[in-house]
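**Q** Generate coordinates for the sequence data below:
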Amino acid sequence: MSANALFAHHDESLNYHFHDDHPFHPTRLKLTIDLLKELGALDSSNMLAARQATEEELLRVHSSSYIEEVKGLSCNPPEERYLQQAEKFGFAGEDTPYFSNMHHIASCVVGGSITAVEAVMTGKSPHALHLGGGLHHALSAQAAGFCVYNDVSVAIAHLRHHYDAKVLYIDTDAHHGDGVQWAFYTDSEVCTYSIHETGKYLFPGTGFVNERGQDTGYGACVNIPLQPYTEDESWLHCFKESIQRLTAYFKPDVIVSQHGCDAHALDPLSHLHCSMQIYNEIPAIIHELAHKYCNGKWVAFGGGGYDIWRVVPRAWSLVWLEMSDHPLKETIKLDPLSPLPAAWIDRWQQKAPVPLPAFWLDDLNSWQVIPRRDDITRQNNHSLQIALQEFPAIS
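**A** Have a look, this model is predicted:
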């Protein structure tokens, strides 16, 4: 008998750490796992031990010269020839600096995503989650946006190579899922969908509605760029309308989703103004689509999210609660201000630089109204209509 959902994890994911002042910090993963365990929602029966990705698997997305550079920079200290090439391969800036043992650790992150894919495709479970993954910015021969290897692209390439699966990739990170888009830009069997803050104002500066794929992949790439300060109502309208129409049209064999949670108003690295409400609804929408079109096959990854104390643990836990059909999801639906476990708050508050939230969702009564709400909504709807012009409405 298969499990309802499995949680893939490799301890090396906790060592994917550039430095203590870097916004991409593994403490967010520790906080999430501890919260789920405190709830009794995660135990040994749900856990799936992940493996390291092989070089053959990495080569399906990354160039051999790039992998060689990552290996070279992983040594402490690196040889001079690797240091001289660091800028060329994306490791010279502050975003993605090299660190010791980088190749091994990043390969284990990729292996966790492949492990999750394997669990679903071999029937161990209809759903699998790997929160250590979701590194969607890395390119074939360049690190970018805190991402060394693109575990998402390698996992999708694994799906294509071993199962000939038709894949719908859903990216809800505030930053455009550029690395995954470019990896499959000419592939008609991989549809890449990204809803994000417009690249006019935010890294990586891509993800506009006219990026629709190329050659045989034309039409299998959909971008929904949103205006800064977009709030819940507009965000959810654009997401529901677009992803439901796209899934009905594309009819995938499996859904792969990336759950960056940096569209929250508290996140320091984007300008969107959403609340925990979207992170309660996103997994439920994808879950329903997976059962409607894919016989339940759904693989989910983590991603961005830089308010590591107040936002990420709640948002990522909500993915697992939905995926595993935990009864707490229904409780939160009936009472958005359901309390977080006091023991978890007490354990981590002494380490947190900010007051931890008391409830699963945000109390919006205290939030300020965005003055340009109507104008923002109008612009978002305009982008939505352009993006969906070739996809029929659901009757």
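**Q** For the rest of this, base every contact and every neighbour count on C-alpha atoms.
**A** Noted.
**Q** How much space separates the residue nearest to Ser140 when sequence neighbours are not counted from Phe203?
**A** Spatially, and ignoring its direct neighbours in sequence, Ser140 is nearest to His62 (4.3 Å; Cα to Cα, 6 or more residues apart in numbering). In this view, His62 and Phe203 are 21 Å apart by Cα to Cα, to the nearest Å.
**Q** now swap in Gln350 and tell me
**A** Counting by Cα to Cα, the gap from Gln350 to Phe203 is 33 Å.
**Q** Mind checking which of these two has more residues around it?
**A** Shown here are Gln350 and Phe203; by other Cα atoms under 10 Å, Phe203 has more neighbours (17 against 11).
**Q** Sticking with that one, tell me its helix or strand.
**A** Using DSSP states H and E, Phe203 sits within no helix or strand.
**Q** Which residue, other than its chain neighbours, is closest to it?
**A** His175 (6.4 Å).
**Q** Also Ala8?
**A** Per Cα to Cα, 6+ apart, closest to Ala8 is Leu48, 4.5 Å.
**Q** Over to the one you found. Which of the three states is it?
**A** Following DSSP: H, G, I helix; E, B strand; the rest coil, we place Leu48 in the strand state.
**Q** pretty sure it is touching Asp11, no?
**A** No. The criterion here is Cα atoms under 8 Å, and Leu48 misses it with Asp11 at 11.4 Å.
**Q** okay, those two: which has more neighbours?
**A** Leu48 (20 against 15).
**Q** In contact with that one, which residues?
**A** 6-9 (Cα atoms under 8 Å, 6 or more residues apart in numbering).
**Q** For Asp151, see how far away it is.
**A** With Cα to Cα as the criterion, Leu48 and Asp151 are 17 Å apart.
**Q** swap in Tyr193?
**A** Look at Tyr193 and Asp151: by Cα to Cα, they are 17 Å apart.
**Q** One more: Pro339?
**A** Counting by Cα to Cα - Pro339 and Asp151 are separated by 34 Å.
**Q** same deal with Ala183?
**A** 12 Å.
**Q** On the three-state scheme, Val117 is what?
**A** With three-state DSSP as the basis, Val117 sits in helix.
**Q** What sits closest to it if chain neighbours are left out?
**A** Val299 (6.2 Å).
**Q** Looks to me like that neighbour is in a strand.
**A** Yes. Under three-state DSSP, Val299 sits within a strand.
**Q** Could you also give me the structure for this next sequence, so I can compare it with the first?
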Amino acid sequence: MKPLYVYNDELLKYRFNDTHPFNQMRLKLTTDLLTDAGFLNDEDVIKPRMATDEELALVHTADYIEAVRAAGHGKLSPEELAKYGLDSEDTPSFENMHEKCAALVGATLTAVDLVMTGQTDKALSLAGGLHHGFSGKASGFCVYNDTAIACEYIAKKYGKKVLYIDTDAHHGDGVQWTFYNRKDVITYSIHETGRYLFPGTGSATERGTEEGFGYTVNLPIDAFTEDASFLEVFKESLERVVQTYEPDVILSQNGVDAHFRDPMTHLSLTSKSYEEIPRFVRDMADKYTGGKWIAVGGGGYNIWQVVPRMWSQIWLAMKNIDVPSGRLPEVFIEKYETKCEVDFPVLWEDTLEDFTDIPRRVEISEKNKTTLDRVLMYLEQ
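**A** I've put the predicted structure just below:
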């Protein structure tokens, strides 16, 4: 079955303010790049639906949903805004917030239904991936946690076991804590160690509680980790997790903020990792879950030099298209190069003239290997 791509321009309206680093223009840039390159056409694209309050309530409390709705219309007091995390620098309230956030959740659920009802075996909704939201509080650029809602939706509506894979540089804390005492949703997160980066959680010893003990898997990697070490840790641990827990379906969050050009993290990945990550997840789905794979977006704050090219690789992996090389489509370059205030990338692959050599490479790789060995030992218990 051909994969499907969930998108419409309404998804671009999730916007805190004009100076906020979370900028959904990256979603349009990615879609245009794929279209201009001939990899995405109208018959691939499915328009999303809006999530209902009942669907949001799979994870979020009723009072929080009402608070988000009120805040989006300027009807929440300063005290209540603070209570619900809707007045922070990271996650301030904005006009029609509930409706715009519910649209992102609806897009993710559209992708879920496409796969779970057999219309396709792979679906991509790059608007989603908001993994920091909690049941009753906004956090880390995230209001409604579409990824957690999607996992719960799969578990409850379809009765299937979900493996949630999170490769964002930031730990997927909101999803982890939602399912920390459950075994029908396995959460896997590989991320920069919380010693240096928000949200500060995601240690290897966070493994779940009660019947969910062991069903939370964290791979915290050291700052300045490069491609080779990241891919070793990722591939060895992920396949072991899939083999151990035998999920029915994979849902992956694909933040690309571990890239060396991202302004908000301290990892040192290049396009090599982002070419391999989705192709390895695809292989895991094809080998172990009958091909069932739902993918969403996530972090990524260099919207010109990083996100469009890296996110494009997810769709290309779903389509079984080889990694492209050489110049980007001329129509895409002409459309956006003059609008870009930094050096505009014109090649699919990274040029590395601005890559800083890492003097602690061996030490960093050894620390990551120790973490990998520790987690693999946990999985054997």
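**Q** Any chance you could compute the TM-score here?
**A** The TM-score (TM-score structural alignment, normalised by the length of structure 2) is 0.98; 381 aligned residues with a Cα RMSD of 1.3 Å.
**Q** What does the residue nearest to Ala8 of structure 1 correspond to in structure 2?
**A** Superposed on structure 2 with TM-score structural alignment, Leu48 of structure 1 falls opposite Ile46.
**Q** how about the residue nearest to Ser140 of structure 1, secondary structure?
**A** Secondary structure of His62 of structure 1, per three-state DSSP, is coil.
**Q** and if you look at Ser189 of structure 2?
**A** With three-state DSSP as the basis, Ser189 of structure 2 sits in strand.
**Q** and it, what is it in contact with?
**A** 165-168, 171-172, 202, 217-220.
**Q** do you know how far Ala387 of structure 1 is from Gln244 of structure 1?
**A** With Cα to Cα as the criterion, Ala387 of structure 1 and Gln244 of structure 1 are 13 Å apart.
**Q** and these two? which has more neighbours close in?
**A** Neighbours per residue (other Cα under 10 Å) separate Ala387 of structure 1 from Gln244, with Ala387 holding more: 22 against 16.
**Q** Roughly how far does Gly159 of structure 2 sit from Leu376 of structure 2?
**A** 28 Å.
**Q** out of these two, which sits in the more crowded spot?
**A** Leu376 (17 against 12).
**Q** which non-adjacent residue is nearest the aligned residue in structure 1 for that one?
**A** Matched across to structure 1, Leu376 of structure 2 falls on Leu388, judged by TM-score structural alignment. Closest residue to Leu388 of structure 1 apart from its sequence neighbours, by Cα to Cα, 6+ apart: Ser242 at 6.7 Å.
**Q** Mind jotting down where the strands sit in the stretch 201-350 of structure 1?
**A** 221-226, 254-258, 298-301 (DSSP state E, counting those that start in this stretch).
**Q** Report the distance from stretch 94-111 of structure 2 to the chain centre.
**A** Offset of stretch 94-111 of structure 2 from its chain centre (Cα atoms, centre = their mean, to the nearest Å): 16 Å.
**Q** quick one, helices of structure 1?
**A** 27-39, 55-58, 64-74, 80-85, 102-121, 151-163, 178-183, 232-250, 276-293, 312-323, 328-334, 342-349, 373-387 (DSSP state H).
**Q** out of these, which comes closest to Ala144 of structure 1?
**A** Closest to Ala144 of structure 1 of those is helix 178-183 (Cα to Cα; 8.7 Å).
**Q** Could you pull up the residues touching His291 of structure 1?
**A** Contacts for His291 of structure 1 (Cα under 8 Å, 6+ apart) come out as Lys297.
**Q** what does Gly326 of structure 2 give?
**A** By Cα under 8 Å, 6+ apart, the neighbours of Gly326 of structure 2 are 347-349.
**Q** Format these as CSV; extra columns: neighbour count and distance to Asn302 of structure 2.
**A** Putting the contacts of Gly326 of structure 2 into CSV (neighbours: other Cα atoms under 10 Å; distance: Cα to Cα, whole Å) gives the following:
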residue, neighbour count, distance to Asn302 of structure 2
Leu347, 15, 16
Trp348, 19, 15
Glu349, 19, 15
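**Q** Out of these, which sit inside strands?
**A** Under the assignment DSSP state E, the contacts of Gly326 of structure 2 contribute nothing to strands.
**Q** Which single one of those residues is nearest to Asp32 of structure 2?
**A** Among those, and counting by Cα to Cα, the member closest to Asp32 of structure 2 is Trp348, at 14.1 Å.
**Q** What residue in structure 2 is paired with the residue nearest to Val117 of structure 1?
**A** Using TM-score structural alignment, Val299 of structure 1 pairs with Ile294 in structure 2.
**Q** Thought Pro278 was touching that match, still the case?
**A** No. Taking contacts as Cα under 8 Å, Ile294 of structure 2 lies outside contact range of Pro278: 11.1 Å.
**Q** Pick out whichever of the two has more residues nearby.
**A** Each of Ile294 of structure 2 and Pro278 has its neighbours counted (other Cα under 10 Å); Ile294 has more, 30 against 23.
**Q** Phe260 of structure 2 versus that one, what's the distance?
**A** 26 Å.
**Q** And for Leu267 of structure 2?
**A** The value you get for Leu267 of structure 2 to Phe260 of structure 2, if Cα to Cα is used, is 6 Å.
**Q** Find residues that contact each of the two.
**A** Counting by Cα under 8 Å, 6+ apart, nothing touches both Leu267 of structure 2 and Phe260.
**Q** tell me, how many neighbours does the residue nearest to Leu328 of structure 1 when sequence neighbours are not counted end up with?
**A** Using Cα to Cα, 6+ apart and skipping the chain neighbours, the partner closest in space to Leu328 of structure 1 is Leu321 (7.1 Å). Under the neighbour criterion other Cα under 10 Å, Leu321 of structure 1 is assigned a count of 21.
**Q** ok, Leu321 of structure 1 touching Leu39?
**A** No. Using Cα under 8 Å, Leu321 of structure 1 makes no contact with Leu39, being 10.1 Å away.
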